[in-house]
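> Sequence first, then the predicted structure:
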Amino acid sequence: MSLADFPITQRWPAAHPDRLQLYSLATPNGIKVSAALEELGLPYEAHKISFDTNDQMTPEFLSLNPNNKIPAILDPDGPGGKPLALFESGAILLYLAEKTGKLIPDDPAGRYHCIQWLMWQMGGLGPMFGQLGHFHYFVADKVKDPYPRERYTVEAKRMLAVLEQRLDGRPYILGDDYSIADIAVWPWIRTLGGFYGAGEITGLDKLANVQRWFADCSERPASQRAISIPS
């Protein structure tokens, strides 16, 4: 089996079929995988999945991810040397880390702690920030009931407090080493205070540990490249 056997390559042909294929957009979830790929130095080819033209709803994209969300990947050199198709940003981060043996601790306890914080982002911080962004930024002029915005503001503040406490005395979420846990959380903090404009209502600017950690993550060359991938 080769990449040509996957329908998605008919719409987005692989110029370099020997490289990992990334189907994405520079949203928080998309940036996660781009940042990991840049940190790891894996050869890859990025394809833009445009929401403006509903690329995520095309039969070709749905053949790779039936959940019609970015990012998704095709790795021509998957387990056993066979191509692997994968969606969900958390699963992709875990796969890339384990494939390379980087950005995740080697010891079992450390590995599970890393997965723990990755799941925390996937199941809590990301969805809650996304809902806050929806009601605070996207439909603020359409939804007059203050409850949804207040509800997700409170939850976002709670999760930021968890992160602030976790980073007390630690350079990164796991401790001394940068990991996929940091990569998963960082783009969402960036979007909360930037694109969503919700930094003030969540008290983000007052969280010293989060701000210090966020600045460090943002200054990494891989992070700076990732925010513009795909171009």
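Nice, I can see it.
> C-alpha from now on. contacts and neighbour counts both.
OK.
> burial measure for L118, as a count.
L118 has 24 neighbours, counted by other CA atoms under 10 Å.
> give the contact list for it.
G90, I180, A181, A184 (CA atoms under 8 Å, 6 or more residues apart in numbering).
> for A156, same thing?
Listed by CA under 8 Å, 6+ apart, the contact set of A156 reads L125, M128, F129, L132, T202.
> related to what we said a few turns ago, ok, the contacts of L118 vs N65, which is closest?
Minimum distance to N65 across these is 14.1 Å, recorded for G90 (CA to CA).
> what's the burial count for that closest one?
21.
> just the strands in this structure please.
Along the chain, the segments classed as strands by DSSP state E run 20-24, 44-48, 72-75, 84-87.
> Can you say which of the ones you listed is nearest to R225?
Smallest distance to R225 across the strands of the chain (CA to CA): 12.6 Å, for strand 44-48.
> Redo the contacts of L118 as a markdown table? Include distance to K82.
Formatted as a markdown table, the entries for the contacts of L118 read as follows, by distance: CA to CA, whole Å:
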| residue | distance to K82 |
| --- | --- |
| G90 | 21 |
| I180 | 24 |
| A181 | 27 |
| A184 | 27 |
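> Just the residues you listed: which are in helices?
Counting by DSSP state H, the part of the contacts of L118 found in helices is G90, I180, A181, A184.
> Please list only the buried members of the contacts of A156.
Of the members of the contacts of A156, the ones counted as buried by neighbours, 16 or more other CA atoms under 10 Å, are L125, M128, F129, L132, T202.
> And the contacts of L118, which is closest to E164?
Here the nearest of the contacts of L118 to E164, counting by CA to CA, is A181; it sits at 14.4 Å.
> give me the number of residues near that closest one?
Neighbours of A181 under the rule other CA under 10 Å: 26.
> Comparison target below:
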Amino acid sequence: MIDVYSWPTPNGHKIHIMLEECGLAYRAIPVDIGAGDQFKPEFLAISPNNKIPAIVDADGPDGKPISLFESGAILLYLAGKAGQFLGNTVREKYETLQWLMFQMGGVGPMLGQAHHFRIYAPTKIDYAVDRYSNEAKRLYGVLDKQLSKTAYLAGDHYTIADIATFPWTRSFANQGIDWADFPHAKRWFDEISQRPAVERGVKVLADLRKPLNDANAKDILFGQQQYAKK
């Protein structure tokens, strides 16, 4: 049994979807990031960067429990454990890894900033809104170009690169994206949306999430509590 410490965010959904796709037994343990659960000592013990998701697998590689944080590392671990979604050859593996790194280094951080400055920032900063909205469009352009040539990001097979990227594109409207400008990415998005495991994965913990309009929750997520010594 794998314990998944998570919340219904794009990074959390990556792992929920992967577990559903692999058919691995798991238990989702909510970490309410708006309430500050991510700063509790028991969570920091497995996720020292105070970010979700994190996992504890009672049946680790050597038969002993293993804990992991960082969604990309968790996806790689689960792909290895299940023997799925990482490509069937060495070439396919590295093609998958480059697109996974693209998500981790570009799509997640930049779209996260677009969300923040377009939706959550207490003061509208035109420069920041323009910068990250334009970067979001650039990144969708990269996805669209690739997906004009291949069925999935790393080629003809669905991989952890798609599983990592898809949840971030579910908030396309908040990122200032018009799907009409990215038809190949939209085709990919629609196909993945209809996968049964994806439909199940995005529902995990979803009933617990509330609109982020509480001042205390915003302070926990974006204010000084983030920077206090833990």
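Arrived safely. All values derive from a computational prediction rather than experimental measurement.
> coming back round to it: adding distance to G175 of the first structure and mean neighbour count as columns, could you present the strands of the first structure in CSV?
Output for the strands of the first structure, formatted as CSV (distance: least, CA to CA, whole Å; neighbours: other CA atoms under 10 Å):
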stretch, distance to G175 of the first structure, mean neighbour count
strand 20-24, 29, 24
strand 44-48, 29, 18
strand 72-75, 29, 23
strand 84-87, 28, 18
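> Can you find the partner of K99 of the first structure in the second structure?
Correspondence of K99 of the first structure to the second structure, assessed by TM-score structural alignment: K81.
> before we move on, what about M57 of the first structure?
Aligned counterpart of M57 of the first structure in the second structure: F39 (TM-score structural alignment).
> Ok, I73 of the first structure next?
In the second structure, I73 of the first structure lines up with I55, judged by TM-score structural alignment.
> check contacts around its match.
I2, D3, V4, Y5, I46, S67, L68, F69, I74.
> where's the residue nearest to the fourth one when sequence neighbours are not counted relative to V202 of the second structure, distance?
Distances taken as CA to CA, 6 or more residues apart in numbering put I29 closest to Y5 of the second structure, at 4.8 Å, once the chain neighbours are dropped. In this structure, I29 of the second structure and V202 of the second structure are separated by 15 Å, where distance is defined by CA to CA, to the nearest Å.
> Ok, T169 of the second structure next?
From T169 of the second structure to V202 of the second structure the distance is 13 Å (CA to CA).
> what about Y158 of the second structure, how many residues close to it?
Applying other CA under 10 Å, we find 18 residues neighbouring Y158 of the second structure.
> so what's the aligned residue in the second structure for R111 of the first structure closest to, chain neighbours aside?
Alignment note (TM-score structural alignment): R111 of the first structure maps to K93 of the second structure. Leaving aside its chain neighbours, K93 of the second structure sits nearest to G87 (4.8 Å; criterion: CA to CA, 6+ apart).
> Go ahead and confirm the one you found touches A79.
No - assessed by CA atoms under 8 Å, G87 of the second structure is found out of contact with A79, at 9.5 Å.
> More neighbours: the two, which one.
Neighbour tally, G87 of the second structure and A79, criterion other CA under 10 Å: the higher count belongs to G87, 22 against 19.
> how about the residue nearest the centre of the second structure, what does it touch?
In the second structure, the residue lying closest to the centroid (CA atoms, centre = their mean) is N11, at 2.5 Å. Listed by CA under 8 Å, 6+ apart, the contact partners of N11 of the second structure are I52, P53, S71, A164, P167, W168.
> Map it across to the first structure for me.
Under TM-score structural alignment, N11 of the second structure pairs with N29 in the first structure.
> cool, K186 of the second structure as well?
In the first structure, the residue matched to K186 of the second structure (TM-score structural alignment) is Q211.
> Isn't its match up against D205?
Yes - judged on CA under 8 Å, Q211 of the first structure makes contact with D205 at a distance of 6.9 Å.
> Between those two, which is the more surrounded one?
Q211 (15 against 12).
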